[in-house]
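Chemist: Need coordinates for the below:
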Amino acid sequence: MSAQKRLVWPDVAKGISILGVVLLHIGIGVPEGESTWLYQLNTWLDPLRMPLFFVVSGYFSTKVLQFTLRDVLVKRVWFFLVPYIIWVSIELWTKNLEWQWVFGNEPLTWRELGLNLVLGHNMGWFLHALIMFNLALVAVRKLHPALAMLLSFTPILLLPLNEHIFFIGKALMYLPLFFAGVYFRQAITAFVDAVCRLNVPALMFAVITYAVGFFSRDLWNQFTGEVVLPWYLPGMDYMGSQEVLLLVRFVEQTFQLPMALVMAVAIARIPYVSSFFAFIGRNTLPVYLGHPIALTVGYHYVQIVGQWEISMDGERLVNTTWFWTFVCIILSGAGGLMLWSISKVPGIGWTVYPPSLRQLQEMVMRPPVLRSEPCRD
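Modeler: Purely as a prediction, here's the structure:
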């Protein structure tokens, strides 16, 4: 595989992941959006979407193994933390305003905002996860890779807290995959190379593992009653259906990951289509942070005023699910474009892509320039 291809497929992978998230939010936001074929297609991609994103993120995080804690705070966490605090706060305030109008909720307090940000209970949870995952990686950087991978599964020990801290479930499903991207980088590169050569064993491996993941989830879906399994650690007496489902989803996503890589590589080889997904992948931050704000303001606020009855069989265009689905797609694109444009504006662009702390330090420490004045009589 050429060096160029190795640069394209990760961007395509991130583009697929973020667009899938956007379509998910549109599908659950528009009445009967789950009934559209677009949403159903995205449901099929669900096990591939976020695992692919976090594996690719880990794939490009191997340099963290050479970082100190200070390095990771300055060179990684800082760049996630600034847009996370600013734009997720704006998203939470705009959403809370909607809930005030619709449900009569109380205004968002500073304490509630702080808890949301600290716990990752918000639409920007993936940035929160990247911050925590990078800190976890630098904490184990001196350990043997096998031991580090084993420690990536420790969120399961906190499973009893998942009911109150949703990030526990996210860490359980995605931290091992992030670490896999780091420690199995060479294996992933070799697999992608084999896929690009249309190596039959590699492709068969992807098909077989995808089938294992698919049928493991399908087997789980056959159960209609409450599942109860014993829990031998502190915090709870047994695992219920929600806790077991997290483990099932982890198994499903992990086994289907090779097929996700095959999909990313295949799309990366399609002219024009690959350019579109790669462009989105290179701008995941504006798209991810901008689209929920645009959907809240451009769709939900408008619905509060218009109060249209929306369904798949709506009599008028403005009453149909598909009409508002397309409107929300346009709004999501506009939201991403809005944040991308803001990132280019001097004075406020730092809210999306903050300057390095070294640049800020140089600006603060730079001595003032003394301007000479003409002599006066």
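Chemist: all contacts plus neighbour counts: C-alpha atoms, from now on.
Modeler: OK.
Chemist: How far off centre is the helix or strand hosting Leu289?
Modeler: Secondary-structure element containing Leu289, defined by DSSP states H and E: helix 284-295. What separates the centre of helix 284-295 from the centre of its chain is 11 Å, taken as CA atoms, centre = their mean, to the nearest Å.
Chemist: Give me the contacts around it.
Modeler: By CA atoms under 8 Å, 6 or more residues apart in numbering, the residues outside helix 284-295 that reach it are 14-15, 18, 22, 25, 87-88, 90-91, 94-95, 123-124, 280, 328, 331-340, 352.
Chemist: what's the straight distance from one end of stretch 304-324 to the other?
Modeler: Separation of the first and last residues of stretch 304-324 by CA to CA, to the nearest Å is 14 Å.
Chemist: buried stuff in it?
Modeler: Judged by neighbour count (16 or more other CA atoms under 10 Å), stretch 304-324 contains these buried residues: 310-311, 319-324.
Chemist: Among the residues you listed, which are located in helices?
Modeler: Secondary structure assignment by DSSP state H places 321-324 of the buried residues of stretch 304-324 in helices.
Chemist: Emit the PyMOL select command for whichever of the contacts of helix 284-295 are buried.
Modeler: To isolate the buried members of these in PyMOL, using 16+ other CA under 10 Å:
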select buried, resi 14+15+18+22+25+87+88+91+94+95+123+124+280+328+331+332+333+334+335+336+337+338+339+340+352
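Chemist: Please, where are all the strands along the protein?
Modeler: If you assign secondary structure with DSSP state E, the strands in the chain sit at 229-230, 238-239.
Chemist: Could you list every helix and strand in contact with the last one?
Modeler: Which is strand 238-239. In terms of contacts (3 or more CA pairs under 8 Å, 6 or more residues apart in numbering; DSSP states H and E), strand 238-239 is packed against strand 229-230.
Chemist: For the strand it packs on, what is the distance to the chain centroid?
Modeler: Strand 229-230 sits 31 Å away from the centroid of its parent chain (CA atoms, centre = their mean).
Chemist: ok, now stretch 290-297?
Modeler: The chain centroid and the centroid of stretch 290-297 are separated by 16 Å under CA atoms, centre = their mean.
Chemist: need the helices for the stretch 201-350 of the chain, in chain order.
Modeler: For the stretch 201-350 of the chain, the helices defined by DSSP state H, counting those that start in this stretch cover 241-268, 273-282, 284-295, 301-306, 321-342.
Chemist: centre of the chain versus the shortest one, how much separation?
Modeler: Read that as helix 301-306. 28 Å.
Chemist: and what of the first one?
Modeler: With CA atoms, centre = their mean as the basis, helix 241-268 stands 14 Å off its chain's centre.
Chemist: quick one: contacts for Gly314?
Modeler: Listed by CA under 8 Å, 6+ apart, the contact set of Gly314 reads 320-321.
Chemist: Now show me the structure for the sequence below, then we'll compare the two:
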Amino acid sequence: MSATNRIHHIDVLKGIAIFLVVFGHTIRQTESLVFIYSFHMPLFFIISGLFFNEKKFQNFGDVIIKKARTLLLPYVTFYVLGYLYWFFVEKNVRPGLDLPFYNPLVAFLYGSDIGEFKSVNGILWFLPALFAAESILYLLLQLNKRILIIIGLIFSLVVAAVLSYIKTLHLPFCLGASFVAVFFMGVGYYGKGLLTLDLAIKKRIIYFIISMVLFVVTFKVAQYNPGINVKYAGLQNPLLFVVTSFTGSIATMLLAFAVFKMPLLEYFGRNTLYFIGFSEPIKRVVIYLSAKISPLSVEELRSSVPFSLGMVIVCFILMVPVIFIFNKYLFFAVGKRKKKIAV
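Modeler: The predicted structure follows:
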């Protein structure tokens, strides 16, 4: 399979994954919400693991420097912009957000919400958590023996399960989520063979059928394990969480491979970073305006699958100019070294 083909179906996969994230943060219909949360973050971590290459780094210090540029710098940029939007606009129009100016700054330094201190953008936790996870994974891979690395990955999941049991212990920079991430990134790292699956049309039809079956399995099992919140290592039943993480992630991968090419999804898949930075505030504006112009309340809109899908589509449309501006003019603010316009 050529490198070009590989880009097509992996970008489609990333596009589907970011759609699930935005839809999951929009919908309030219980069964759909439980289904999405049962696997959407492990899917992102597996994708990260597929492309993790420890040989790109000279040493651990090099990992810290490079990952700080590509993950922590965007975290700072997005948070500063989100804070300014919150301070000058949102805190004045949304009930419950009229907090002291320093409140979100504490959450920023902590890497997530902590007690009464609220983040201006709940999705941004993913960036520092991924920074920590990739740093930990690099150290594990230095053990060189696969059996030791696998033990380390399992131990990381056990730590996450313990934190899930404690519930009230929310570590800074969402380190609980980082321990979850390390395990699934390791799965992706050792599952690189997925990148070379046969994409012949007959195989893609089979992938689609298997994908649909696995989605049904994921949906059914997920209903027995509601309340998952990877952000705080809230796994509920860790065994069921692992099951739905694998079935849902594999189903999404096979669906992406079956689709193979879809330019619009590929475009969004190449620009998932900006969705982490801006989809949440844009989504809030879309929901607010939708409730103003429709006879339905916010809760009624968010409890409806069709209305939620419509609002998500609007969010994706509004993301296009954001993506263009950052790729063309503000690439340096998210750690990119040169202008790169995704097409």
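Chemist: The helix holding Leu289 of structure 1 aligns to what range in structure 2?
Modeler: Counterpart in structure 2 of helix 284-295 of structure 1, with TM-score structural alignment as the criterion, is residues 272-283.
Chemist: Stretch 360-370 of structure 1 corresponds to what range in structure 2?
Modeler: Against structure 2, stretch 360-370 of structure 1 falls on no residues (TM-score structural alignment).
Chemist: re the thing from before, show me the one of the helices of the stretch 201-350 of structure 1 that comes nearest Pro51 of structure 1.
Modeler: Nearest of these to Pro51 of structure 1, taken as CA to CA: helix 241-268 at 6.5 Å.
Chemist: and the angle for that closest one with helix 273-282?
Modeler: With axes from the mean of the first three to the mean of the last three CA atoms, to 10 degrees as the basis, helix 241-268 of structure 1 and helix 273-282 are set at 130 degrees to each other.
Chemist: And Val8 of structure 1, how far from Thr154 of structure 1?
Modeler: When distance is defined by CA to CA, Val8 of structure 1 is 33 Å away from Thr154 of structure 1.
Chemist: Among the two, which residue is more densely surrounded?
Modeler: Neighbour tally, Val8 of structure 1 and Thr154, criterion other CA atoms under 10 Å: the higher count belongs to Val8, 22 against 14.
Chemist: Please report the distance of the more buried one from Val262 of structure 1.
Modeler: To Val262 of structure 1, Val8 of structure 1 is 13 Å away according to CA to CA.
Chemist: Likewise for Ala278 of structure 1?
Modeler: Relative to Val262 of structure 1, Ala278 of structure 1 is positioned 15 Å away (CA to CA).
Chemist: Export the strands of structure 1 as a markdown table, with columns for mean neighbour count and distance to Leu295 of structure 1.
Modeler: As requested, the strands of structure 1 are arranged in a markdown table below (neighbours: other CA atoms under 10 Å; distance: least, CA to CA, whole Å):
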| stretch | mean neighbour count | distance to Leu295 of structure 1 |
| --- | --- | --- |
| strand 229-230 | 11 | 40 |
| strand 238-239 | 16 | 36 |
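Chemist: Now for the closest residue in space to Asn237 of structure 2 that isn't next to it in sequence: which residues touch it?
Modeler: In space, not counting the residues next to it along the chain, Asn237 of structure 2 is nearest to Asn225; the distance is 6.3 Å by CA to CA, 6 or more residues apart in numbering. Residues touching Asn225 of structure 2, when contacts are defined by CA under 8 Å, 6+ apart, comprise 34, 38, 236-237, 240-241.
Chemist: Format those as TSV; extra columns: distance to Ala133 of structure 2 and neighbour count.
Modeler: Converted to TSV, the contacts of Asn225 of structure 2 look like this (distance: CA to CA, whole Å; neighbours: other CA atoms under 10 Å):
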residue	distance to Ala133 of structure 2	neighbour count
Val34	25	21
Ser38	20	33
Gln236	21	19
Asn237	22	16
Leu240	22	17
Phe241	19	24
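Chemist: What sits closest to Arg159 of structure 1 if chain neighbours are left out?
Modeler: Just to correct that, residue 159 of structure 1 is Leu rather than Arg. Setting aside the residues directly before and after it, Leu159 of structure 1 is nearest to Ile168 in space (CA to CA, 6+ apart), at 6.6 Å.
Chemist: go on, Phe44 of structure 2?
Modeler: Among residues not flanking Phe44 of structure 2 along the chain, Ala17 sits closest, at 6.9 Å (CA to CA, 6+ apart).
Chemist: Check Leu38 of structure 1 too.
Modeler: Spatial nearest neighbour of Leu38 of structure 1, excluding adjacent residues (CA to CA, 6+ apart): Leu23 at 7.8 Å.
Chemist: what's around that neighbour, how many residues?
Modeler: The burial metric for Leu23 of structure 1, expressed as a neighbour count using other CA under 10 Å, is 21.
Chemist: what lines up against it once you look at structure 2?
Modeler: Structural correspondence for Leu23 of structure 1 with respect to structure 2 (TM-score structural alignment): Phe23.
Chemist: what sits against that match?
Modeler: Under the criterion of CA under 8 Å, 6+ apart, the contact list for Phe23 of structure 2 reads 308-309, 312.
Chemist: next one: Ser156 of structure 2
Modeler: If you count contacts by CA under 8 Å, 6+ apart, then Ser156 of structure 2 has 179-180, 182-183 around it.
Chemist: Which one (most neighbours) among those residues?
Modeler: Scoring these on neighbours with other CA under 10 Å, the highest-scoring entry is Val182 at 33 neighbours.
Chemist: From Ser17 of structure 1, how far out is the corresponding residue of structure 1 for it?
Modeler: Under the alignment defined by TM-score structural alignment, Val182 of structure 2 corresponds to Leu175 in structure 1. In this view, Leu175 of structure 1 and Ser17 of structure 1 are 16 Å apart by CA to CA.
Chemist: Output the buried residues of stretch 304-324 of structure 1 in JSON lines; the columns should cover distance to Met132 of structure 1.
Modeler: Written out in JSON lines, the entries for the buried residues of stretch 304-324 of structure 1 read as follows (distance: CA to CA, whole Å):
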{"residue": "Ile310", "distance to Met132 of structure 1": "40"}
{"residue": "Ser311", "distance to Met132 of structure 1": "40"}
{"residue": "Asn319", "distance to Met132 of structure 1": "43"}
{"residue": "Thr320", "distance to Met132 of structure 1": "41"}
{"residue": "Thr321", "distance to Met132 of structure 1": "38"}
{"residue": "Trp322", "distance to Met132 of structure 1": "38"}
{"residue": "Phe323", "distance to Met132 of structure 1": "39"}
{"residue": "Trp324", "distance to Met132 of structure 1": "36"}
